Each structure stands twice: as C-alpha cells, then as structure tokens.
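Participant: Sequence and predicted structure below; questions after.
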Amino acid sequence: MLDVTTKAARHNFYSSLTWKLKRQEILDRDNYECIWCKEEGRVTTQFDSILEIDHIKELEHHPELALHNDNLRTLCKECHNKRHERFNYRVSTKKKKWDDEFW
C-alpha cells in the first residue's frame, strides 16, 4: 500500500513519474476542462486557470485509491481551493463597507 502519511511521502508521490502520467491521463479524459465549472455551464481550461487533479476521496484517508480513475477529476485552481476551503473561500463574517448602498 502507498505510504502518504507524511508531507515528504506525499511530495514523493506527487513528484513521481507514475503520478505525472496519471495526471496527464485524467487531463486528457476531462478534455482539459474543470469538471465543476462545466457542470455550471462555464468553460474553464488551461488557458483560463491552472488545472489541478483532485482526489474525490482524500489521498491521506484512502491511499489505495490514489491512482484510480474513478477517484480523480480535473478542477481549476479556484474550484479546488473552494472544495478544500482554502484561501479566500472561507466564509467571511465581515460586512462589506458599501453593502447597504445602491446607486
């Protein structure tokens, strides 16, 4: 079984030729388009955003599915960050300064 328990082990996995070939296979399968954007009627390709391969069932919890096509999908960086609640995708409780204004 694949060891991905440490940050170094995950780095080794994502740097491996096996992963790079699988990543290319998934990009080809998904026509270099973000699956979530496509479901919403938008087209986001490698020319619009960085495309990333998402593990539907997390790699850390399901290392046995690391290279299974059914567990992988193409997402743009924005959707991938949203999926993992990273960066600017955390819910903000701060009220915007001009929310009560309309012109």
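Facilitator: Received, thanks.
Participant: Only C-alpha atoms from now on, for both contacts and neighbour counts.
Facilitator: Fine.
Participant: Can you show me the helices along this protein?
Facilitator: For the chain, helices defined by DSSP state H occupy the ranges 7-15, 17-29, 35-39, 77-83.
Participant: Structure two is appended below for comparative analysis:
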Amino acid sequence: MTEYKSEEQKAKFYNSYAWRKLSKQIKERDNNECQECKRNGLVTIDTNEYSEKAKRKKIKLVVHHIKELEHHPELALDVENLEVVCVDCHNKEHNRSFEKKINKWESDERW
C-alpha cells in the first residue's frame, strides 16, 4: 500500500490524474459548496476570482479528506471520505492559523 508521509509523496498524489479527476467529481457532487459551512447554516461557494499577484484563480474551495491521507492511505480515493470545504474551514480543521502580519512601517512618514 502506498504511504503518504512525506511532502513529496503527498505532492505526487495530489498532482496525479486520478486525484484531479476525482476531486472534480466531488466538487460537482457537493455543488461546489463548503459542506462544513452548510452544516452551520452558511453558504460558501467558489467565486472564480483571479489573483493578479499569483497569476491564477484564487482557491476558495478544496476537496478534504475526512480521515487524513497520512493516517488512512487506503481511503485516499474513497468518495465517502471526501468532501468539499472552503479554505477557512480546511485551515481550522488542520489547526492552521494565518495571522495578518503587522506592518511596522505603516505610520512611518512617506515622501
């Protein structure tokens, strides 16, 4: 059985044709809506905004493994273990926090 412990192994999986095809199907199944927001009475959909800075579409929704890929590789492509969530809910689920950086030069004189 394939393991997904290293970042390289995970990147290879997430760039695979099988994952890209299945994630597209899961987004369609879940109507391109965040399922966690939906459970909480909110609606979060993909806005299709484009980021000039990154030169690509802004990622609003992702396909999430309910049981983590690293710990349950056998469920990597199991549709029952996948759901669409927004980036905010996904970051909360994985205990990631991105605090806004403080601009120490904000009040500095500009000329």
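Facilitator: Yes, it's here. Values in this document were obtained by computation on a predicted structure and should not be read as measured data.
Participant: Report the TM-score for the pair.
Facilitator: Their TM-score after superposition, calculated using TM-score structural alignment, normalised by the length of structure 1, is reported as 0.80; 89 aligned residues with a CA RMSD of 1.6 Å.
Participant: The helices of structure 1: which one's closest to Pro63 of structure 1?
Facilitator: The minimum distance between Pro63 of structure 1 and the helices of structure 1 falls on helix 7-15, with 10.1 Å, by CA to CA.
Participant: for Thr47 of structure 2, what are its contacts?
Facilitator: Contacts here follow CA atoms under 8 Å, 6 or more residues apart in numbering; on that basis Thr47 of structure 2 touches Lys60.
Participant: Grab the most central residue of structure 2 for me.
Facilitator: Averaging the C-alpha coordinates of structure 2 gives a centre point, and the residue nearest to it by CA atoms, centre = their mean is Val62 (3.5 Å).
Participant: Roughly how far does the aligned partner of it in structure 1 sit from Met1 of structure 1?
Facilitator: Taking TM-score structural alignment for the superposition, Val62 of structure 2 sits opposite Glu52 in structure 1. As for Glu52 of structure 1, its distance to Met1 of structure 1 is 24 Å (criterion: CA to CA, to the nearest Å).
Participant: before we move on, back to that, which one of the helices of structure 1 lies closest to Asn69 of structure 1?
Facilitator: The minimum distance between Asn69 of structure 1 and those falls on helix 17-29, with 7.2 Å, by CA to CA.
Participant: which bit of structure 2 covers the closest one?
Facilitator: Aligning helix 17-29 of structure 1 against structure 2 (TM-score structural alignment) gives residues 17-29.
Participant: before we move on, back to that, save the helices of structure 1 as TSV, and put in distance to Lys57 of structure 1 and mean neighbour count too.
Facilitator: Output for those, formatted as TSV (distance: least, CA to CA, whole Å; neighbours: other CA atoms under 10 Å):
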stretch	distance to Lys57 of structure 1	mean neighbour count
helix 7-15	15	13
helix 17-29	16	15
helix 35-39	16	15
helix 77-83	12	17
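Participant: Any idea which of those gets closest to Leu59 of structure 1?
Facilitator: It is, among those and with distance given as CA to CA, helix 7-15, at 8.7 Å.
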